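> Just to be clear, the model below is a prediction. Sequence and coordinates:
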Amino acid sequence: MSLVSSYSDWLRRGMRCFDAAVALLVAFALMRMLPGLDHTERLEYPLLIIAGSLLLPACGELIGLYQPWRGRSLYTMLGVYVLSWLTTIVLISLLLVATQSTQTFSRLWMGAASLGVLGTGALIRAALYGYLRRLRAQGHNIKRIVLIGPQSNVSRLEARLGSMPFVGYRVTHRVIGDSVKAVRDEVRSLATVSIFDRDFDEIWLSYPLAQGDRVRQLADELVRVPVSIRYFPDLSDVRLLNHRMAQVAGMYSLDLNYSPLNGPMRLVKACEDRLLGLLLLLAFLPVMLGIAALVRWKMGGPVLFKQQRHGLDGKSFKIYKFRSMALHEPGAGTQQATRGDPRITPLGAFLRRTSLDELPQLYNVLQGRMSLVGPRPHAMDHNEYYKDEIEAYMQRHRVKPGMTGWAQVNGLRGITDNVETMRKRVEYDLFYIDNWSLGLDLKILAMTLTRGFINRQP
């Protein structure tokens, strides 16, 4: 076993112990510090603390919290940690309800201990993540790799790794050549001398898909070497949105428009939407009631604007907003708001500028028809137009539309008065779909608080 593998195993065990220790220490400290907490000579508190401290790393192991951090973003790692923490809280709550023990413990202590564990664990994780990045950038904790492929592909991979020294990969060997026999002979020789003793940790192959036979031959030669073998296909000759290898009916396929938001991850995102959506609805409910009263007073009824939009898989649903325009006869198609639009009332202009008119969509989120984060839903006739103008436009509907999105927090919102503007927005939407993670969702929600509410467009 290499030093890097040994270090990774040690780190995984250490992080599991760390999570358990944080839960123990924080919960016990708050139990001692909170005034008026009757915990003396009672075993219930220590037993609950021990159960929670053991449950947290167990949930983390199931969700993938202790997978190697190398190459993962900080937001993704913290997102998985938050999900592990939420799962632990839910399981403990169910245990307390099942045993009818909810009245035994102080709610103030349970809330403080839960948030204390979350905050402490997240802060130390973020600090350790930054430390490891600096350590790798300085040449420590490095994984040594062998690159095999044509000169252009090897150079492309080296340039990519050179631009990201913090991921901790260093090229130690290269096998380059156009001659099939020469490359295979060199690979066979490398494999023979590297079976039991080697100075590399991974082998990376990079060839076009059309040269699949060569990849298979080289993989057969390398299978004797007990290290990870990765294939980075050169897909320049194939039009792809995003891709992955999958096994279907015992056969391997290359999914050409794969999104991480599939299978179990849809359940994860649904839990995220329901839990955070409910919390946000409760937090904004007084504001929403106040806005509803103002709209009724200033503009009369109805308070809500309702319109059909395309959602997941292109299916229609009814979207809700606070009404921001005076009542008018609808035209043949959807007319976008423009600067100085006489239909927009003064109150409506304020609601649109602050995005407060979008708050009723929290109900759409709780209905399961929208997500907190996702591509913004466009008017149906706009979809009819742009689906023929922008090649991958309808790929936006592979996920639920969102109240906020990657395009919106990057300034692509409001009027789309030409194809190029819409094309740029679609590029950001597809980036979100192709690179979805719980961490990316949390990042977008955080960015929405700082730059996503104020809308300078009509």
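Arrived safely. Residues are numbered from 1 along each chain as shown.
> make it CA atoms for all contacts and neighbour counts henceforth
Fine.
> what's the nearest residue to residue 117 once chain neighbours are set aside in contact with, if anything?
Using Cα to Cα, 6 or more residues apart in numbering and skipping the chain neighbours, the partner closest in space to residue 117 is residue 23 (5.5 Å). With contact set as Cα atoms under 8 Å, 6 or more residues apart in numbering, residue 23 has these partners: 49, 52, 53, 113, 117.
> Burial check on the last one, number of neighbours?
Residue crowding around residue 117 was assessed by other Cα atoms under 10 Å; the count is 21.
> just checking, it touches residue 26?
Yes - between residue 117 and residue 26 there is a contact at 6.2 Å, judged by Cα atoms under 8 Å.
> Identify, by residue count, the longest helix of the chain.
Scanning the chain for the helix with the most residues, using DSSP state H, yields helix 264-299.
> How far away from the center of its chain is the host helix or strand of the residue nearest to residue 117?
Applying DSSP states H and E as the criterion places residue 23 in helix 3-33. Distance, stretch centre to chain centre, for helix 3-33: 24 Å (Cα atoms, centre = their mean, to the nearest Å).
> Check it against this one:
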Amino acid sequence: MFSRLQRFYTSIKVVADMGMLAVAFALAYVTRFSGIIPVTEGIPPWEDTLISLLMVLVIFPVTFKQSRLYATNRARTNTGEVFEVFKSTITATLILVAATYFARERYSRLTLVIFVAYAFVLVTCSRLAFRYVLSEIRRRGHNLKSILVIGAGELGQRVIDTVEGHRELGFRVTGVLTLRPEKVGQYVSGVRVIGHVDSVNQVLDTQPVDQVIIALPLEDQAHVKRLMEQLALRTVDVRVVPDLYQYITLYGGLEEFGGLPIIRLQGDPMEGWSRVSKRAFDILFSLLAILVTSPLMLATALAVRLTSRGPILYRQERMGMDGRTFPILKFRTMCVDAENCGAMMTSPEDPRRTPIGTFLRKYSLDELPQFFNVLLGDMSLVGPRPERPVFIEEFKRQIPRYHLRHKVKAGITGWAQINGLRGQTSIQKRIEYDLYYIENWSLLMDLKILVRTALGGFLSKNAY
């Protein structure tokens, strides 16, 4: 029921957004070609206009989804909602301009500018109106469903917090039952423990309950069978929350395979179109980066050749997605015999560096060949920085969840790096930032990280 209601509300948002975008497009067209503004180059054929509209109705909703505008987020304020719509509208517009350029579709630039203004205003008003209506419905207590939670422990508390975090769905937890008599009369996340589990029939007879959620820990699972036998004689909806959430690490959840429910404790953060879109993003921008930086790479290669003996490029084994290793490419910044005594971390005054090496590392110029790693598919533009296998086994033992950073491709830059976590900084803190990136990934986030990197994100005091 929860997922069905959430999908229902999401579909309303999608339909409303598409309706507002269509209206904005029509208003922009009328504003531009109705005679208010002089037309000097003629009116585009209606076929081209229709194609542009179809592109708008595809690109904008997809961009909104990537920006998590269709995800439930009660913590987001009205101001935050407006700002997110603004950012997503600008991003979608840039994608639309690129798409129309490569598709060689004819469109009026002024019409596009007018459309963006109308789209932002109409979508924003639609979103704020939707939030206001839901708020009023909730405030007046209409169409509320009551929930009885069985389990007053940590799992029961998590259920209550989750339900309260999605109040727009119209559910309220009205009471909690417990297996611990001493907890009766106490409160769990603001909800009163109204009795013992044995009194479930009495509670259902005396109180209106639409749904029962059983949230008992693993050690109390023996009571579930007896509860299910009692509830089977009732018409109330029954849900069971398995006590496995503490084992869910990344993109876990419930899925169905051939009618068989399966609990996924750990999943792939990028599947299907998410993986395709990220790979397309990497190919497009790495090609552009190689083209733009090729003069700089040639100059750097010449500087490395003239200042020290040895090869220009340095290949080093790193670990990437799914634990697979690959040779990372860098401009050589150390002497050819730098690791004769074994692998070592770099230090601020590392004597192994070449005359030009310190400069290249300070400005991250030694990383430029990694655009070819991205083009080959070994890396991504954005992702956790790859480590050497010789260090990874030690990190796995010391840092919980370290291995989860290998669920995605390693990156040239990342969320940790633009926040100053480079060189000999806290590995623990770096992993926290890497996992935050993986859990909140979107193409818009990748673009944001790349922009911050280009504006100086790699000019860090820890870069050596």
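Thanks, I have the structure now. Since we're looking at a predicted model, the values are computed, not measured.
> Return the mean post-superposition distance for the longest helix of the first structure against the second structure.
Superposed on the second structure, helix 264-299 of the first structure shows a mean distance to its aligned partners of 3.2 Å (mean Cα distance after the TM-score superposition for the first structure).
> List the buried residues for that helix?
Buried residues in helix 264-299 of the first structure, counted by 16 or more other Cα atoms under 10 Å: 269-270, 272-274, 276-278, 281, 284, 288, 291-292, 295, 299.
> Mean distance between the next helix or strand after it and the second structure after superposition?
Downstream of helix 264-299 of the first structure, the next assigned helix or strand under DSSP H and E is strand 304-310. Aligned to the second structure and superposed, strand 304-310 of the first structure gives a mean residue distance of 2.0 Å (mean Cα distance after the TM-score superposition for the first structure).
> any idea how far residue 106 of the second structure is from residue 49 of the second structure?
8 Å (Cα to Cα, to the nearest Å).
> Looking at those two, which one has more neighbours?
Of the pair residue 106 of the second structure and residue 49, residue 49 is the one with more neighbours under other Cα under 10 Å, namely 19 against 15.
> Give the buried residues for the helix or strand harbouring that one.
Secondary structure assigned from DSSP H and E places residue 49 of the second structure in helix 46-66. Neighbour counts over helix 46-66 of the second structure (16+ other Cα under 10 Å) mark 49, 52, 53, 56, 57, 59, 60, 61, 63, 64, 66 as buried.
> hang on, isn't the first one packed against residue 108?
Same thing as residue 49 of the second structure. No - at 9.4 Å, residue 49 of the second structure does not count as touching residue 108 under the criterion of Cα under 8 Å.
> Residue 174 of the second structure: what's it in contact with?
146, 147, 148, 191, 192.
> Any chance of JSON lines for those, columns neighbour count, distance to residue 240 of the second structure and secondary structure?
JSON lines is the format used below for those (neighbours: other Cα atoms under 10 Å; distance: Cα to Cα, whole Å; DSSP: H, G, I helix; E, B strand; the rest coil):
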{"residue": "146", "neighbour count": "18", "distance to residue 240 of the second structure": "16", "secondary structure": "strand"}
{"residue": "147", "neighbour count": "23", "distance to residue 240 of the second structure": "13", "secondary structure": "strand"}
{"residue": "148", "neighbour count": "25", "distance to residue 240 of the second structure": "12", "secondary structure": "strand"}
{"residue": "191", "neighbour count": "18", "distance to residue 240 of the second structure": "19", "secondary structure": "strand"}
{"residue": "192", "neighbour count": "18", "distance to residue 240 of the second structure": "20", "secondary structure": "strand"}
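> Just flag the most distant two among those residues.
146 and 192 (13.7 Å; Cα to Cα).
> And the alignment partner in the second structure of residue 425 of the first structure, which helix or strand is it part of?
In the second structure, residue 425 of the first structure lines up with residue 430, judged by TM-score structural alignment. Counting by DSSP H and E, the element that carries residue 430 of the second structure is helix 427-439.
> Report the angle between the following helix or strand past that helix and helix 46-66.
Using DSSP H and E, the helix or strand that follows helix 427-439 of the second structure in sequence is helix 443-452. Here helix 443-452 of the second structure runs at an angle of 80 degrees relative to helix 46-66 (axes from the mean of the first three to the mean of the last three Cα atoms, to 10 degrees).
> Wait, a helix at residue 327 of the second structure?
No - with DSSP: H, G, I helix; E, B strand; the rest coil as the criterion, residue 327 of the second structure is located in strand rather than a helix.
> where exactly do the strands run in the stretch 51-200 of the first structure?
143-149, 169-176 (DSSP state E, counting those that start in this stretch).
> Deepest-packed of the ones you listed, please.
strand 143-149 (a mean of 21; mean count of other Cα atoms under 10 Å).
> what's the neighbour count on the counterpart of residue 369 of the second structure in the first structure?
Correspondence of residue 369 of the second structure to the first structure, assessed by TM-score structural alignment: residue 360. Residue 360 of the first structure has 20 neighbours, counted by other Cα under 10 Å.
> With residue 67 of the first structure instead?
14.
> give the contact list for it.
So residue 67 of the first structure contacts residue 12 (Cα under 8 Å, 6+ apart).
> Tell me the helices and strands packed up against the longest helix of the first structure.
helix 361-367, strand 371-373 (3 or more Cα pairs under 8 Å, 6 or more residues apart in numbering; DSSP states H and E).
> mind redoing it with 10 Å?
helix 74-98, strand 304-310, strand 316-322, helix 346-354, helix 361-367, strand 371-373, helix 438-447 (3 or more Cα pairs under 10 Å, 6 or more residues apart in numbering; DSSP states H and E).
> Understood, closing this out.
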